[in-house]
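K.L.:
here is the input, now give the coordinates:
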Amino acid sequence: MATAAPEAAAPAAGSKKKLIMIIVIGLVVVLVGAAAALLLLKKKHTAAEEDGAEEDITAQVEKAKPKAKSGTPPVYLPVEPFTVNLTDKEVDRYAQVAVSLEVVDQKTADELKNYMPSIRSGVLMVLAHKSAADLLTKEGKERLQKEIQREALRPLGIEVELEEEAPPDEETDTPKKKKKKKKKAEPNLPVTNVLFSQFIVQ
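P.N.:
As a prediction, the model looks like this:
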């Protein structure tokens, strides 16, 4: 009888070990599954955020796109480069400037080609009255754009008034800022913009 008890205890201990092993394996499988599910959820969440960010960027780009004034894109008319001596007295300086005229349609571009000698002459006269200091500032370049636009429109019978430059301040030798007048609504001009393709002052 005494020998039968240890034999009965041995199978019970073995079945307990098997049970513990099954429980441990089951827990490991559950933990691995939970970790895998977590990773998948994180990936989906990250992908959704990236898609959302892409949609936001796309929306911002669409908002940033300028709305076309009309259904047709503008036409660009390149003008041969200008090389002129500037009015600087201390040293001989010159400017090389090339522009393209942005016009509303091909018909206007073709019409302007017929007047190109007159336009070039007007622009050369404008440039010949400039100094290096006039052309090296952003304001000077912007003013030159308006003056070239005015010269391009003159042969078409369109006169554009430009804001007069104030005389320079005697103490600082910088132009005084004039009080801005209320601007009249500009008509739809056939030459809408002047774009620089080359700008060298030496």
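
K.L.:
can we go C-alpha only for contacts and neighbour counts from here?
P.N.:
Noted.

K.L.:
all strands for the protein, in order.
P.N.:
Ranges of strands within the chain are 75-85, 94-103, 191-201, based on DSSP state E.

K.L.:
helices or strands up against the first one?
P.N.:
If I follow you right, that is strand 75-85. Secondary-structure packing of strand 75-85 (3 or more C-alpha pairs under 8 Å, 6 or more residues apart in numbering; DSSP states H and E): strand 94-103, helix 106-114, helix 116-128.

K.L.:
following up with a second sequence; could you model it the same way so I can compare the two?
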Amino acid sequence: MAESSGGSKKLLWIMVVLVLLSSIGAAAAIYMVMSQDKNAGGNAAAQEVAVRQTPIFLKVEPFTVNLAGDRTGSRLLYTGITLRVGDEQSKEILAEHMPQVRSRLLLLLSNKQASELATPDGKEQLSQSIIARLNKPFAENQPDLDLREVLFTEFIVQ
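P.N.:
Below you'll find the predicted structure:
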């Protein structure tokens, strides 16, 4: 009989160890699931922070300019430009100084040749030149402009 009680004690200890191991495994599984939910919640919060911003545009009325002479004689450019800015303050500054904006654009464009503007690369370089020209301050103590993009809404070289 002593042997049978020793065997049941071993069985009891094995069952206790198995219960403890299963509890530890279950706790680890629950921890992993909970930490994934927290990470997903963190990603959702990050996604909420990246809220879609409405773009801010300022339209410059279309105008015609004489291009620099080339082998084919005098040429004209008719263009409409829209500026995409990053904030309302930049839009207001550009709108307040629209005569200066148009003057800078006309001076810049009148020095271009039709052959320069005919290619997509030429238009991209023109866009970068416009951004550089318009980022120069219009008045003293003017805050920096957040000029993001120049969009050509009309573009005819004749």
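
K.L.:
single out the most deeply packed of the strands of the first structure.
P.N.:
Comparing the strands of the first structure by mean neighbour count (mean count of other C-alpha atoms under 10 Å), strand 94-103 ranks first with a mean of 19.

K.L.:
can you list contacts of that one?
P.N.:
For strand 94-103 of the first structure, the external contacting residues (C-alpha atoms under 8 Å, 6 or more residues apart in numbering) are 74-86, 109, 132, 149, 190-202.

K.L.:
what's the mean distance for that strand versus the second structure?
P.N.:
Strand 94-103 of the first structure: mean distance to aligned residues in the second structure after superposition is 0.6 Å, counting by mean C-alpha distance after the TM-score superposition for the first structure.

K.L.:
looking at the strands of the first structure, which is nearest to Lys113 of the first structure?
P.N.:
Nearest to Lys113 of the first structure among the strands of the first structure is strand 75-85 (8.4 Å), distances taken as C-alpha to C-alpha.

K.L.:
minimum distance to Gly33 of the first structure: which of the helices and strands packed on strand 75-85 of the first structure has it?
P.N.:
Among those, if distance is taken as C-alpha to C-alpha, the winner is strand 94-103, at 64.5 Å.

K.L.:
what range in the second structure does that closest one sit on?
P.N.:
Mapped onto the second structure using TM-score structural alignment, strand 94-103 of the first structure spans residues 76-85.

K.L.:
what residue in the first structure is paired with Ser103 of the second structure?
P.N.:
Per TM-score structural alignment, Ser103 of the second structure is aligned with Ser121.

K.L.:
which position in the first structure aligns with Gly122 of the second structure?
P.N.:
Under TM-score structural alignment, Gly122 of the second structure pairs with Gly140 in the first structure.

K.L.:
and the gap between its match and Val79 of the first structure?
P.N.:
20 Å (C-alpha to C-alpha, to the nearest Å).

K.L.:
biggest helix in the first structure by residues?
P.N.:
helix 4-64 (DSSP state H).

K.L.:
repeat that for the second structure.
P.N.:
The second structure, longest helix under DSSP H: helix 2-49.

K.L.:
that one - contacts with which helices or strands?
P.N.:
Against helix 2-49 of the second structure (3+ C-alpha pairs under 8 Å, 6+ apart) you get no helix or strand.

K.L.:
TSV for the helices and strands packed on strand 75-85 of the first structure, including distance to Leu40 of the first structure?
P.N.:
Output for these, formatted as TSV (distance: least, C-alpha to C-alpha, whole Å):
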stretch	distance to Leu40 of the first structure
strand 94-103	54
helix 106-114	57
helix 116-128	67
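
K.L.:
nearest to Ile20 of the first structure, out of those?
P.N.:
strand 94-103 (83.8 Å).
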